[in-house]
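Trainee: prediction below, plus the sequence it came from.
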Amino acid sequence: MSQQLINHNTDIHTLQNEGYEVEIKGGYICIHHIPYVNFEKEIKYGTLFSPYQTVPGSDVIAKPSDHVMHFIGEKPCHTDGKPILAIEYQNRQILSKDFIADFSFSNKPKNAFENFYDKFTSYIRVISYEAISLDETGTVTAKTFKPVIITESETPFVYLDSNSSRARIDFLNEKLTGMKIAIIGLGGTGSYILDLVSKTPVSQIHLFDSDTFESHNAFRFPGAASVDDLTGRIQKVEYLSGIYSKMHRGIVPHCEIISKLNISELDNMDFVFICIDRNDARNLITKYLLSKEIPFIDAGLGVNIQNEKLVGATRISYNQQVGSEYNEVAENQYNSNIQIAELNMFNATQAVIKWKQHYGFYNGQLNQASSHFIIEKSKIFHDEN
């Protein structure tokens, strides 16, 4: 966020020039010092706020996505102390840690609001008219002529997550803020986990893999790699870091596998995703994480050909020891060279949903030790602790 946001938007400029007390913070436009009348027929001051989005690749604010306005304060009333029913919509609503609406208003115009100047002034007129009518001093006004405040919020994102503010789930995303996440193994499943986790406000995402990015990876990774990406012979973690750093600042590549020599690098992680084939490595890592009480999910995928069709399963194991001291490839039903993008994606989605359940983003039973999706049955089975 910068002064450019004001410079490129005449509606914000106009609000500022007319003297409204504007603040821009965390995906919301706010106007403070809005006079209103409460139940006791007293003149009070509150705050109106609304989420906004920018036009991709610019500092231009898009048109308001709806006509709803949020308010911090007591319920606005007429001069006789009776609520202004024409704008009533919804009571208390948590939008983020910084924005808790005491009330939300709905006063739909004949035509959609073209800009935020129109949206704010429409609600200010309705609410403030009553307070100004009650005022005998001639000093009650929403126009304080204070400078626009642009609050830089600490965020790992390169650009604003306007999707969360628009969906009013910022308060849920805050449960993931500041975390350090490790993804061990950046094959098909691990790369899709990165794709999903990179869209959350965790502070860092550490990528552990020593393999080179090759054409078979491209066909089970998110997105579309170019020929130049493949002929460059770069490491998988370097390729993925380059892609996702365009969106998330905290991508940290490690061109190495986890072994006894470097497993202590996981000590500072808040959560770990394990997406590797080797049973002995799984055994080492899961035992270590359990001893350190670091929560984790181990993801596995096993697909085989049977009667000229694919059969198999995806699996996630949650906070439990997985693997053995030997790399028992032949006996490991989740170890297979057959990798299909949609199954990798599905396996990653299972893992990320479970991770979010762990931190209370989604509702769910935390006693589920593992989940298995059986392809031929199209069913998910859960094992409980």
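Mentor: That came in fine, so what should we check first?
Trainee: going by C-alpha atoms from here, please, whenever you check contacts or count neighbours.
Mentor: Will do.
Trainee: correct me, but Glu256 touches Asp209?
Mentor: Yes - with contact defined as C-alpha atoms under 8 Å, Glu256 reaches Asp209; the gap is 5.2 Å.
Trainee: quick one, which of those two is more surrounded?
Mentor: Using other C-alpha atoms under 10 Å, the more surrounded residue of Glu256 and Asp209 is Asp209, with 22 against 16.
Trainee: quick one, strands of the stretch 1-150 of the chain?
Mentor: Using DSSP state E, counting those that start in this stretch, the strands of the stretch 1-150 of the chain run over 21-25, 28-37, 43-51, 68-72, 88-90, 93-94, 100-101, 103-106, 149-151.
Trainee: now the stretch 151-300 of the chain
Mentor: Taking DSSP E, counting those that start in this stretch, the strands of the stretch 151-300 of the chain run over residues 180-184, 204-208, 251-254, 271-274, 296-306.
Trainee: need those in CSV (columns: distance to Gly323 and mean neighbour count).
Mentor: Below are the strands of the stretch 151-300 of the chain laid out as CSV (distance: least, C-alpha to C-alpha, whole Å; neighbours: other C-alpha atoms under 10 Å):
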stretch, distance to Gly323, mean neighbour count
strand 180-184, 15, 23
strand 204-208, 19, 23
strand 251-254, 23, 21
strand 271-274, 12, 24
strand 296-306, 10, 21
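Trainee: what segments of the stretch 1-150 of the chain are helices?
Mentor: With DSSP state H, counting those that start in this stretch as the criterion, the stretch 1-150 of the chain has helices at 3-7, 10-17, 116-134.
Trainee: circling back: tell me which of the strands of the stretch 1-150 of the chain approaches Asn217 most closely.
Mentor: Comparing the strands of the stretch 1-150 of the chain by their distance to Asn217 (C-alpha to C-alpha), the top pick is strand 43-51, with 39.0 Å.
Trainee: below is an additional structure, to be compared with the one above:
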Amino acid sequence: MSRALFSRNADLAKLREEGYFVQVIGGFLVVREIPYVDADRKVRRGTLISSLALAGDVTCPPDTHVIHFDGDYPCSAHGEPIRAIANQTMHFDLGHGLTAEHAFSSKPDGDYRDYHHKMTTYASIIAGPAAVLDATATPRPYRALKDEEEADSVFSYIETASDRVGIGGLTARLAGQRIAIVGLGGSGSYILDLLAKTPVAEIRLFDDDVFLQHNAFRAPGAPSLDELREAPLKVDHFKAIYSRMHRGITAVPKAITPETLDLLDGIDFAFLSMDAGEAKAALVQRLCERGVAFIDIGMGLELGDEGLSGILRVTTSTPMSRGSGSRIPLAGGGAGDLYASNIQVADLNALNAVLAVIKWKKLRGFYCDLEREHHSTYTLDGSMLLNEDQS
């Protein structure tokens, strides 16, 4: 990915041609070995880090004139801080192994044209005093570089959403997990939509059903009539869509039964979006025995004179807190079972999925989770959200 960025964008290519030690790391443009003067009038070297605005693999004009700097505060040749660029001094954890101690602000008339303009402007401001004390101090070391291919990235293109708003460090907490989604109905497909935008290592999809016309009206996206005529398997339909973004989608065109539980080997977490029954009971038992955390979701809607009413449920089970397991329906309960109704609507499917993924992100430390609830219900009438089973 990095090689393509430098070959297709003149502003990035020019930085390397002029000898800057420049890299693309995550959603950042990084220029290393920038000489600067510290408060003791010693020449040292630091790193400039800018968010990178992209349209696919093409750079856009910088979306902010602010930049981060990893190093001590740069000074004039006399050891006085360069106050003209002062913005914020604190420790920034930017993710991807990048940290910074300062954010600087210098906005030219008309903003920065491109990233060559932005990076060289800041390099000149910071490195200029260093050249006064040491004529060999240059921000252009002409270091030989190996092009970074970002082969280890799970994304097909660079994820810039997190880094441009400073939450790359939090997003990194979501990386590495191998996650199963059991059931790609309305809610399961929305869970996939949300997970595909995170850096998890694998999203393993389990479903043996065909994607039919009624599925199109309660799942993300808008399939064409020709696609519906092909009647693809759900796992193949959704993998084809989300593999455009995430490289770790695995399609398993099988239902989970007591005989197919081995297909879940190697997963770290599971989302269960499936009907109650023998298969679900066996799956829950297997996950508990293997020490795998999971979230089970469900909804029960009823049609009355005033419209649809009902409840959405999100139940979490972890090795440290299995107490909510009794709330998970494992056998069909007939008309008396609140979650037995098969009425589903796209917006409620999406909401159920959103609540489940938010809880997973809480478990990973992405969102604050002081109450640590493990069972939540959303009642449609009154929009009442109740949280229970705090750990």
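Mentor: Great, that's in hand. Since this is a predicted model, take the numbers as computed values, not measurements.
Trainee: ok so, going back, as CSV, the strands of the stretch 1-150 of the first structure with mean neighbour count and distance to Ser203 of the first structure would be great.
Mentor: Below are the strands of the stretch 1-150 of the first structure laid out as CSV (neighbours: other C-alpha atoms under 10 Å; distance: least, C-alpha to C-alpha, whole Å):
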stretch, mean neighbour count, distance to Ser203 of the first structure
strand 21-25, 21, 19
strand 28-37, 22, 22
strand 43-51, 21, 23
strand 68-72, 22, 29
strand 88-90, 14, 33
strand 93-94, 15, 23
strand 100-101, 18, 24
strand 103-106, 19, 31
strand 149-151, 14, 19
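Trainee: distance to Tyr129 of the first structure for those - can I get that in CSV?
Mentor: As requested, the strands of the stretch 1-150 of the first structure are arranged in CSV below (distance: least, C-alpha to C-alpha, whole Å):
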stretch, distance to Tyr129 of the first structure
strand 21-25, 17
strand 28-37, 8
strand 43-51, 11
strand 68-72, 16
strand 88-90, 16
strand 93-94, 25
strand 100-101, 21
strand 103-106, 16
strand 149-151, 25
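Trainee: looking at these, which is nearest to Ser324 of the first structure?
Mentor: Using C-alpha to C-alpha, the nearest of the strands of the stretch 1-150 of the first structure to Ser324 of the first structure is strand 93-94, at 46.2 Å.
Trainee: save the helices of the stretch 1-150 of the first structure as a markdown table, and put in mean neighbour count too.
Mentor: What follows is the helices of the stretch 1-150 of the first structure, written out as a markdown table (neighbours: other C-alpha atoms under 10 Å):
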| stretch | mean neighbour count |
| --- | --- |
| helix 3-7 | 14 |
| helix 10-17 | 18 |
| helix 116-134 | 19 |
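Trainee: and those helices: which comes nearest Phe219 of the first structure?
Mentor: Using C-alpha to C-alpha, those put helix 3-7 closest to Phe219 of the first structure, at 39.5 Å.
Trainee: average offset of that closest one relative to the second structure?
Mentor: In the superposition with the second structure, the aligned residues lie an average of 2.5 Å away from helix 3-7 of the first structure, counting by mean C-alpha distance after the TM-score superposition for the first structure.
Trainee: gap between the closest residue to Thr14 of the first structure other than its chain neighbours and Ser378 of the first structure?
Mentor: Once flanking residues are discounted, Thr14 of the first structure sits nearest to Tyr117: 7.2 Å by C-alpha to C-alpha, 6 or more residues apart in numbering. With the distance defined as C-alpha to C-alpha, to the nearest Å, Tyr117 of the first structure ends up 52 Å from Ser378 of the first structure.
Trainee: just Glu256 of the first structure next, same as before
Mentor: Glu256 of the first structure is 36 Å from Ser378 of the first structure, by C-alpha to C-alpha.
Trainee: map Arg127 of the first structure onto the second structure.
Mentor: Not quite, residue 127 of the first structure is Ile, not Arg. In the second structure, Ile127 of the first structure lines up with Ile126, judged by TM-score structural alignment.
Trainee: now do the contacts for the residue nearest to its match when sequence neighbours are not counted.
Mentor: Nearest non-adjacent residue to Ile126 of the second structure, counting by C-alpha to C-alpha, 6+ apart: Tyr36, 5.6 Å away. With contact set as C-alpha atoms under 8 Å, 6 or more residues apart in numbering, Tyr36 of the second structure has these partners: Val43, Arg44, Arg45, Gly46, Pro74, Cys75, Ile126, Ala127, Gly128, Pro129, Ala130.
Trainee: just give me the closest of the residues you listed to Asn87 of the second structure.
Mentor: Pro74 (12.7 Å).
Trainee: about what we covered before: residues contacting the residue nearest to Thr14 of the first structure?
Mentor: Tyr117 of the first structure neighbours (C-alpha under 8 Å, 6+ apart): Asp11, Ile12, Thr14, Leu15.
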